[in-house]
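Chemist: just coords:
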């Protein structure tokens, strides 16, 4: 069971490793809103590429869907990046229940955005966990983990891809554990309830940069919001024109002396240096709304900012 790209490396290892895949369960395709239609989800594309059967119920917990699952007489569900929460009846549709590959070191970051939340929090390391599934979201006993350091250059997208490959061997080892399980004895290690943290889905509102924050916080925001929803900031260049929305794609630490500037104020006319709460950041790459990606230097040459121009402070009442 999977939908997004995080599932594909482990699923492909199962396919090529001699396991019989009874069915690939994925979320249904969204309604077509244009002639081209939406791009196929990664798990669906992978299944079609290898001519594997697909089951895509609107709700996996619907009684008819559960009867369909039972009809496959599968031993185990392998769930990763699926997008639906399985209730007890669905979990009981296979002999050994289900295992789930999760992109964090559980019990940290239970929820839909574990990779992004670890990066946004400035964590030095993260990893993957495999649990034996229970009805509680990401709350089952842990069968195994793998840990890795987070690079100070990685975006969420890059880190997620790396973690998806880190989990492959772990998934295979945990399945091997289950081949000798009697279905009754204790399995894995219970999660410490006192250490639980949540990883809710990202929102566009969270992506607006507050330059009153420390430089490290802003750097983590820029990297953590890629590939979606992308960190941004609003820049008012001319009084008679609306503020320009700039997607901020890469920043770096700057040693520029900005002690006489307020957070959000732009320093210099060659490099795009912005004052923060505790120093300054250089905007390396950005994208003006409707334009291509460009360097900070290119942006300054093209837009010729007035002196003392500042990025706007986020407005909590403005929708993104």
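Modeler: Cool, got the structure. Since we're looking at a predicted model, the values are computed, not measured. Residues are numbered from 1 along each chain as shown.

Chemist: CA atoms for contacts and neighbours, from now on please.
Modeler: Will do.

Chemist: quick one: residue 235 from residue 52, how far?
Modeler: For residue 235, the distance to residue 52 (C-alpha to C-alpha, to the nearest Å) stands at 50 Å.

Chemist: have a look at the two and say which one is more surrounded.
Modeler: Legend: neighbour count by other C-alpha atoms under 10 Å for residue 235 and residue 52, higher for residue 235 (18 against 14).

Chemist: and the strands in the stretch 151-300 of the chain?
Modeler: Assigned by DSSP state E, counting those that start in this stretch, the strands in the stretch 151-300 of the chain fall at 232-235, 244-254, 266-267, 273-275, 280-288, 294-295.

Chemist: A further structure is provided below for comparison with the first:
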């Protein structure tokens, strides 16, 4: 099948690799413009652009798809379908209508739950029992289109955004290849009930509020791993918490209840959190024993409450 692929991050790059491996003709790749990154803030290509260049596929990086020149370029390829995954630009109706089979999207949630930009983090923060991937026929609304294929799996107690991302990306890559091999497929309209929106994650949300329950904070820490990292405050300094487990315990909120070489136990609004991996600003992620060697913490000391 002759297709156009539109995507930007690693989640999309895995799908592009799978589509190429399945033997489809990817005539054009759309991706976000190169962005400055790293210490030198040099321009870096997206993960999708790297895959496209490795396979000699033409790359197009418009700032918008609303101008006639960009639309004419896309139309000229005569693609049968466009596959979209975490692209980052809105597709106007004229573009959605161009391919014979329209545009299909790989979305990392069980629609209509968690439409929008951050479905993985929002599912973890909400304590969802499962997540999955939907391959959706795109329409003008935000992730409102009918679903061609869906597959679910359980969210485990140790899952982070990072681990879920990898499982969802692999699943999405497999499902989109399956759909491409069966087009045209019947699509199932999304139900009106159960709609939730996965609003974009803001850095300020990463702050740890010890007045919340240990169960909530466990989900919070896993949701912000690997980015931007759950941020606690101690003595006015930021300490990122990367790994923790809810445990029994009670005390004044934010106070350290016990310290040993395996964990630092901190009182929460309900229960306590045994923290086992931390990172001081400018430092490395460290297990508790190594962290304490450079930053001793004592029973009775207290983590700050966010303002």
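Modeler: Yep, it's here. Just so it is clear, the structure is predicted and the values come from calculations on it, not from any experiment.

Chemist: any idea what the TM-score is?
Modeler: Here the superposed chains carry a TM-score of 0.92, computed using TM-score structural alignment, normalised by the length of structure 2; 300 aligned residues with a C-alpha RMSD of 1.8 Å.

Chemist: tabulate the strands of the stretch 151-300 of structure 1 (CSV), appending distance to residue 120 of structure 1.
Modeler: Shown next, in CSV, are these (distance: least, C-alpha to C-alpha, whole Å):
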stretch, distance to residue 120 of structure 1
strand 232-235, 15
strand 244-254, 14
strand 266-267, 24
strand 273-275, 20
strand 280-288, 17
strand 294-295, 23
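
Chemist: just say which of these is most tucked in.
Modeler: Highest mean neighbour count among these (mean count of other C-alpha atoms under 10 Å): strand 273-275, with a mean of 27.

Chemist: helices and strands around it, which ones?
Modeler: With contacts defined as 3 or more C-alpha pairs under 8 Å, 6 or more residues apart in numbering; DSSP states H and E, the packing partners of strand 273-275 of structure 1 are strand 266-267, strand 280-288.

Chemist: right, so of the ones you listed, which gets closest to residue 86 of structure 1?
Modeler: Of all those, strand 280-288 sits nearest to residue 86 of structure 1, with 39.7 Å by C-alpha to C-alpha.

Chemist: where in structure 2 does the closest one fall?
Modeler: Counting by TM-score structural alignment, strand 280-288 of structure 1 falls onto residues 272-280 of structure 2.

Chemist: then stretch 98-110 of structure 1?
Modeler: Alignment of stretch 98-110 of structure 1 against structure 2: residues 103-115, by TM-score structural alignment.

Chemist: go through the matching stretch and flag the buried ones.
Modeler: The neighbour-count criterion (16 or more other C-alpha atoms under 10 Å) identifies 103-115 as the buried residues of stretch 103-115 of structure 2.

Chemist: for the stretch 1-150 of structure 1, which segments are assigned as helices?
Modeler: Per DSSP state H, counting those that start in this stretch, the stretch 1-150 of structure 1 carries helices over the ranges 8-16, 42-49, 63-71, 88-91, 114-120.

Chemist: what stretch of structure 2 does the second one fall on?
Modeler: By that I understand helix 42-49 of structure 1. Using TM-score structural alignment, helix 42-49 of structure 1 corresponds to residues 47-54 of structure 2.

Chemist: chain center to the one helix or strand residue 293 of structure 2 maps to: distance?
Modeler: Under the criterion of DSSP states H and E, residue 293 of structure 2 resides in helix 288-294. Helix 288-294 of structure 2 sits 30 Å away from the centroid of its parent chain (C-alpha atoms, centre = their mean, to the nearest Å).
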